[in-house]
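*Asks:* predicted structure and sequence below. I'll ask about it afterward.
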Amino acid sequence: PDIPLFEGILSDLFPGVVLPAPDYDHMTAAVKRQCVKFNYQPTPVFVEKLFQLYEMILVRHGLMLVGLSYGAKTATWKTLQHALGDLNSNGLLGENKTRVVVINPKSIYMGQLYGQFEAQTHEWQDGILAKKFRECAVDTTPDRKWVMFDGPV
């Protein structure tokens, strides 16, 4: 429902401008290979959502996949992760491998996740998130780094 509304706004702001369709031939092939590997069905809706995720990652530093349980959120990002690695292995589209750190935020206490002040020692103790972000920041490889909170919101 949001896409037609957005396209309408674009056509009002830029009348007569037609956006070229993106060329996802190599990406589509990589996605389908990964779907076969993971025994997923590459339905048009699944592939469309995967491309929407990819396009959002290109323009945003952080985003959320929200939906019902068993709605293919994890399958979508995992398939995209491996498809990007597939493209990298084949030297296509200038893509990089993707390293993923997965954290279930509901499996630990808030202080363990974000960090906390230790009352006895009067020192700050970094949480898992800060430690993982730091690891990603000092990693000089060209690989993409994704820190995922995968669990209930």
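*Replies:* Arrived safely, thanks for sending. Residues are numbered from 1 along each chain as shown.

*Asks:* from now on I want contacts and neighbour counts done on CA atoms only, so please keep to that.
*Replies:* Fine.

*Asks:* show me the contact partners of stretch 36-47.
*Replies:* Residues from elsewhere that reach stretch 36-47 (C-alpha atoms under 8 Å, 6 or more residues apart in numbering): 28, 31-32, 35, 72, 76.

*Asks:* who wins for most neighbours among these?
*Replies:* Within the contacts of stretch 36-47, neighbour counts (other C-alpha atoms under 10 Å) peak at Val31, which reaches 25 neighbours.

*Asks:* neighbours of Lys78, how many?
*Replies:* Per other C-alpha under 10 Å, the neighbour tally for Lys78 reads 18.

*Asks:* and it, helix, strand or coil?
*Replies:* Assigned by DSSP: H, G, I helix; E, B strand; the rest coil, the conformation of Lys78 is helix.

*Asks:* can you check Val147 too?
*Replies:* strand.

*Asks:* ok, it touching Asn104?
*Replies:* No. In this structure Val147 lies outside contact range of Asn104 using C-alpha atoms under 8 Å: 10.8 Å.

*Asks:* got another, please set it beside the one above:
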Amino acid sequence: LRAIKSVLVVAGSLKREERSRPEEQVLMRALRDFNLPKIVTSDVPIFLGLISDLFPQLDVPRKRDPTLENAVRQSVSELRLQPEENFILKVLHPFSSTYSNMKMKPVWNDINPKAVTTDELFGYLHPATREWKDGLFSSLMRELTSVTHDGPKWIVLDGDIDPMWIESLNTVMDDNKVLTLASNERISLSSSMRLLFEISHLRAATPATVSRAGILYVNPQDLGWSSCTPSWTWFCLKKPSSICKKHIQTPVYQLRPDTH
């Protein structure tokens, strides 16, 4: 039900932008563009087949913002990465460097939630004195709500998802967007604030967490190895003592196994 609501919100925003477009085209584009970022490469043909069954002989181009895409390409190049089309599509949201180039520099802080206990992250009441001890996340969220800033404000949680701490964020990730602490204090997530989770997998995530988050899955198959080569070359040449520097221009088939 939560996913259905998200799709309808996306469809509603698309309809308001293009009121003359037929509703079946709006819904088709909302379903396709909302779900594709979450799907692994092997499942993409299956998903597109389902979409074509629902909307036969209907192909609506995705909404594009040339100014935004050019800003992303500029940021990617400055980071010595390769502006592959699939990569650009995946990194349109979020992008700190792009926001900076567009004069919308975000205010952000990163936390490793696995480096502290749940009490240290969200705060706790001392069992004997009943004194409140503030947590790292709760104090940071309270501070960001009071910061006067026109651009976006992010809290980046860089660590594997664990039900022990992620379940405490369910109310923040719901529609009410409120963090309720054990002290009964309620801290609201403002419209300019976002939670960003940088993780390597979702093995420990519950359906409740996955349904609340917007997932961006980067498929290794979409990029391949060719886009990594120029960036890897630059990195190796930057280090004079690198053992791979003398082999950097050597064709792969000429490299000995012990020099890979």
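*Replies:* Arrived safely, thanks for sending. Small disclaimer: the values here were computed from a predicted structure and weren't measured.

*Asks:* so which of the contacts of stretch 36-47 of the first structure sit within strands?
*Replies:* Using DSSP state E, no member of these sits in strands.

*Asks:* so the counterpart of Ala29 of the first structure in the second structure versus Asp150 of the second structure, what's the distance?
*Replies:* For Ala29 of the first structure, the aligned residue in the second structure is Asn70 (criterion: TM-score structural alignment). Relative to Asp150 of the second structure, Asn70 of the second structure is positioned 22 Å away (C-alpha to C-alpha, to the nearest Å).

*Asks:* same check on Asp160 of the second structure?
*Replies:* According to C-alpha to C-alpha, Asp160 of the second structure stands 31 Å off from Asp150 of the second structure.

*Asks:* on that earlier part again, between Asn70 and Asp150 of the second structure, who's got more neighbours?
*Replies:* Asn70 (14 against 11).

*Asks:* Pro127 of the second structure: what secondary structure?
*Replies:* State at Pro127 of the second structure, reduced to three classes by three-state DSSP: coil.

*Asks:* what's around the equivalent of it over in the first structure, how many residues?
*Replies:* By TM-score structural alignment, Pro127 of the second structure lines up with Ala119 in the first structure. Neighbours of Ala119 of the first structure under the rule other C-alpha under 10 Å: 8.

*Asks:* contact partners for Leu5 of the first structure?
*Replies:* Leu5 of the first structure neighbours (C-alpha under 8 Å, 6+ apart): none.

*Asks:* now the strands for the stretch 101-250 of the second structure?
*Replies:* With DSSP state E, counting those that start in this stretch, the ranges of strands along the stretch 101-250 of the second structure come out as 107-111, 124-125, 132-133, 153-158, 178-180, 186-188, 193-198.

*Asks:* contacting residues around the first one?
*Replies:* Contacts made with strand 107-111 of the second structure from outside it, assessed by C-alpha under 8 Å, 6+ apart, are listed as 137, 149, 151-158.

*Asks:* do I have it right that Pro152 of the first structure meets Lys73?
*Replies:* No. The pair Pro152 of the first structure / Lys73 is not scored as a contact, 11.7 Å apart, by C-alpha under 8 Å.

*Asks:* which one of these two has more residues nearby?
*Replies:* Lys73 (18 against 12).

*Asks:* can you tell me how far that one is from Pro15 of the first structure?
*Replies:* As defined by C-alpha to C-alpha, Lys73 of the first structure lies at a distance of 35 Å from Pro15 of the first structure.

*Asks:* let's see the distance spanning stretch 113-133 of the second structure from one end to the other.
*Replies:* Start and end residues of stretch 113-133 of the second structure are separated by 17 Å (C-alpha to C-alpha).

*Asks:* next one: it to chain centre, how far?
*Replies:* 28 Å (C-alpha atoms, centre = their mean, to the nearest Å).

*Asks:* of all the residues in that stretch, which ones are buried?
*Replies:* Buried residues in stretch 113-133 of the second structure, counted by 16 or more other C-alpha atoms under 10 Å: 113-114, 118, 120-124.

*Asks:* now swap in stretch 5-21 of the first structure and tell me
*Replies:* For stretch 5-21 of the first structure, a neighbour-count test (16+ other C-alpha under 10 Å) marks nothing as buried.

*Asks:* and that stretch, how far from the chain's centre?
*Replies:* 26 Å.

*Asks:* measure it end to end?
*Replies:* End-to-end distance for stretch 5-21 of the first structure: 18 Å, by C-alpha to C-alpha.

*Asks:* same thing with stretch 109-126 of the first structure?
*Replies:* Using C-alpha to C-alpha, the end-to-end distance of stretch 109-126 of the first structure comes to 13 Å.
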